[in-house]
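A.B. asks: Test case, fold it:
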Amino acid sequence: MSHGVRKLISQFDDAMLQAAMTRFNMHGPCENQNGYENHVYRCLRLGEPVILRIGHTEHRTAGEVCAELAFLKHLHVEGCPVVRPLTSTTGQTIETLPIRDDDYFVVAAFTVAPGETLNLTTADKDIVKSLGETTARLHQSSRTFSPASSTCKRPTWDRETLNLLNRVTARKLLSEDDAVVLAHVHDVINIYQTKLKTARDYGLIHADIHDTNFTCKGTTLTLFDFDDALYGHYAYDLAVTLVETFSYERDDFTAVHTFLEHWLEGYTLVAPFPKQWLEELEFLMTARILSSFLFVKQNADGATSAWEEAHYQFCRTLAARRTWHAFDIRSFLQNRP
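C.D. replies: Predicted coordinates:
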């Protein structure tokens, strides 16, 4: 696991939890939501359920969390269906719990997303369409968002991935067999940096939209967990959704193409989804897979799960081919009017 996550586990105790709850006027009972890179609890505040999130500064700095919450507030004001950040007893959206010197925890709180999570692979057309529409609304609102200051800003995808690569390399977590993947990661980062970064194509995105990061009530979806929000290409949000929803190992892409058709139907109710974005989709899906590969490597701590092993092997296969055409999006494009 990452050094920051190790610190999160080793330096956090019940006294820290109680201090965080007090800062946001919360009380028990608290239910551990089993967050991975953050401690996440469902507590009560004035009798209503709320979410308390506590992360180590090595995972996200106070400035990065500040930017995340400012973005959420902006989206909420713009009418996007997202959870809302809550203020502490001092009127702040974040609080810090010092450990020693520059070592501290960053605490934030949120409303609870209404409804239930679901399985996107079995979701009906209306839900998939609603997800596309919700993503488009987020992107439209993102275009009018400006960070409050240079110290209150989210990272870019390429910088985030490069930092992850450097951490994995520094800790010597890549074997000689991973050399081909390493080269492919560098290729993808270099190509990504040449992509257009116009206001139409590029902005602050969620970067982790999949079926455990939104709830559904009827056909109304509510997005949460903006912990991975970063500056990237808007089509990357769709790339993440596809990668996290469908297995890589398939011969029949009919389900993927049907999902994509319904998602685009919803998105284009709000904003256009240019053909150029669709042409970039396989590349962006590969970018997601390779960054996830580095994340898995960074957090590997002994035995790996079957999913992690499958993910690892797929990355190696993709890298060995020196390609990102593995999802048959090209045939989807050919069949579109």
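A.B. asks: drop to CA atoms for contacts and neighbour counts, all remaining ones
C.D. replies: Will do.
A.B. asks: Quick one: the strands in the stretch 151-300 of the chain, in order.
C.D. replies: In the stretch 151-300 of the chain, the segments counted as strands under DSSP state E, counting those that start in this stretch are 202-205, 214-217, 220-223, 230-233.
A.B. asks: another one to check against the first:
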Amino acid sequence: MLSPDLLNQLVGPYGLHAEDLVFLRKSQNSVYRARRPSDGGVCIIRISEGRHRTQAEVETELKWVSHLAERGVSVCAPLPTLAGERCVALRQDESEYVVACFEHAPGQQIAPRSDDLPRHTAEYRQLGRLLGHLHREAVPYKLGDTAWLRPSWYESRLLCQDVAAMEDALGKNFCRSLDTLVAGLRQSLDATIGFGLVHGDVSFNNCHFEGTLPWLFDFDNCEYGSFLQDIATVLYDSIYCKALNRFADAELHQRMLPPLASFLEGYSCTGIGTVLDGGLITKFFLLREAIIYVHYHRTLDVENLPQSFRDGMEVMRRNVESLSHQVNVCSLLSQC
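C.D. replies: Below is the predicted model:
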């Protein structure tokens, strides 16, 4: 936890004080909720400490999210400091902090279960529409005179610095297979089609729903990549993981079909025209599993996790090392 004195320095430029903050969570960043002194509205404070994120990269992210909000995409717009700055940067001792403030998303989170996914087809359809709208805006988006300061998907901290830091825990075979997967994707992708700034972490965890309408937040992992990457992330995080009953069973694909079909229906109706290449989505789906596996090793005390959780992680490791998966993505797509 950050000290009150440090918090006062970090959020003071927004007219806030440490006692105004309600701690929400810490994963890649420390996140707080507060009420703006100007109008009493709720806002979100995100504090990045290290994590290979520079002030210039954060400012590029905030410009992108502001553009999306101005274009009518349902995202949580950044809020400037009292002096009109996009974010706050502070170096203290050996640590570097970057602070950003955002509007609070309307509505609330939802958590579909494996046994009630068909009841949420409207939410999946609207999430598809939102992502299609975001990708449609990414195609013509230009940064103007600002240098391109977000990484390409294969240069992200999740695939580079995090993997390097956890290399011993991950094992040589896992890291070798991950390198093969990334190299294969880089060779197969056409960077002139369906490319642009992508969210990088679209899931129900990063959405609030106002009725059935989603509001997307947490663009901290946004990067330059394929739109198929975002689609595969939704398929993995918000469909596969929701449909999974601890381990893959005979009915897994049938549980995944209704939400996937609804999501893709919503996505395609925006006219984005992304070609849903099953082979590439399959590889991005497996890449997402690899990223989550690395994340677990980075953030959890794996040795002391329940055995059932560790058994699930073992399946993830074997999938990545064998470059295969229990989910037949191409078959699912062909049925939608």
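A.B. asks: Next, the TM-score between them, please.
C.D. replies: Overlay of the two chains. TM-score (TM-score structural alignment, normalised by the length of the second structure): 0.87; 319 aligned residues with a C-alpha RMSD of 2.2 Å.
A.B. asks: if we can go back for a sec, of the strands of the stretch 151-300 of the first structure, which approaches residue 96 of the first structure most closely?
C.D. replies: Residue 96 of the first structure sits nearest to strand 230-233 of all these, at 21.8 Å, using C-alpha to C-alpha.
A.B. asks: which residue packs closest to the aligned residue in the second structure for residue 217 of the first structure, ignoring adjacent ones?
C.D. replies: Aligned counterpart of residue 217 of the first structure in the second structure: residue 210 (TM-score structural alignment). Nearest residue to residue 210 of the second structure in three dimensions, chain neighbours excluded: residue 107, at 4.1 Å (C-alpha to C-alpha, 6 or more residues apart in numbering).
A.B. asks: count of neighbours near residue 44 of the second structure?
C.D. replies: Residues contacting residue 44 of the second structure under the criterion other C-alpha atoms under 10 Å number 23.
A.B. asks: Need the three-state assignment for the equivalent of it over in the first structure.
C.D. replies: Using TM-score structural alignment as the criterion, residue 44 of the second structure maps onto residue 51 of the first structure. Under DSSP: H, G, I helix; E, B strand; the rest coil, residue 51 of the first structure falls in the strand class.
A.B. asks: now the one 3 residues further on
C.D. replies: Three-state secondary structure (criterion: three-state DSSP) places residue 54 of the first structure in strand.
A.B. asks: one step back: which ones are touching the residue nearest to residue 210 of the second structure?
C.D. replies: Applying C-alpha atoms under 8 Å, 6 or more residues apart in numbering to residue 107 of the second structure gives the contacts 208-211.
A.B. asks: again with residue 60 of the second structure
C.D. replies: 148-150.
A.B. asks: What of residue 21 of the first structure?
C.D. replies: With C-alpha under 8 Å, 6+ apart, residue 21 of the first structure has these contacts: 27, 52.
A.B. asks: Do a quick rundown of the helices in the second structure.
C.D. replies: Counting by DSSP state H, one finds helices in the second structure at the ranges 4-11, 55-70, 121-138, 161-165, 167-170, 172-188, 227-234, 241-243, 252-268, 278-299, 307-322, 329-334.
A.B. asks: Now tabulate the ones you listed in JSON lines and tack on distance to residue 28 of the second structure.
C.D. replies: As requested, the helices of the second structure are exported to JSON lines (distance: least, C-alpha to C-alpha, whole Å):
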{"stretch": "helix 4-11", "distance to residue 28 of the second structure": "17"}
{"stretch": "helix 55-70", "distance to residue 28 of the second structure": "14"}
{"stretch": "helix 121-138", "distance to residue 28 of the second structure": "23"}
{"stretch": "helix 161-165", "distance to residue 28 of the second structure": "11"}
{"stretch": "helix 167-170", "distance to residue 28 of the second structure": "19"}
{"stretch": "helix 172-188", "distance to residue 28 of the second structure": "22"}
{"stretch": "helix 227-234", "distance to residue 28 of the second structure": "18"}
{"stretch": "helix 241-243", "distance to residue 28 of the second structure": "21"}
{"stretch": "helix 252-268", "distance to residue 28 of the second structure": "27"}
{"stretch": "helix 278-299", "distance to residue 28 of the second structure": "9"}
{"stretch": "helix 307-322", "distance to residue 28 of the second structure": "20"}
{"stretch": "helix 329-334", "distance to residue 28 of the second structure": "29"}
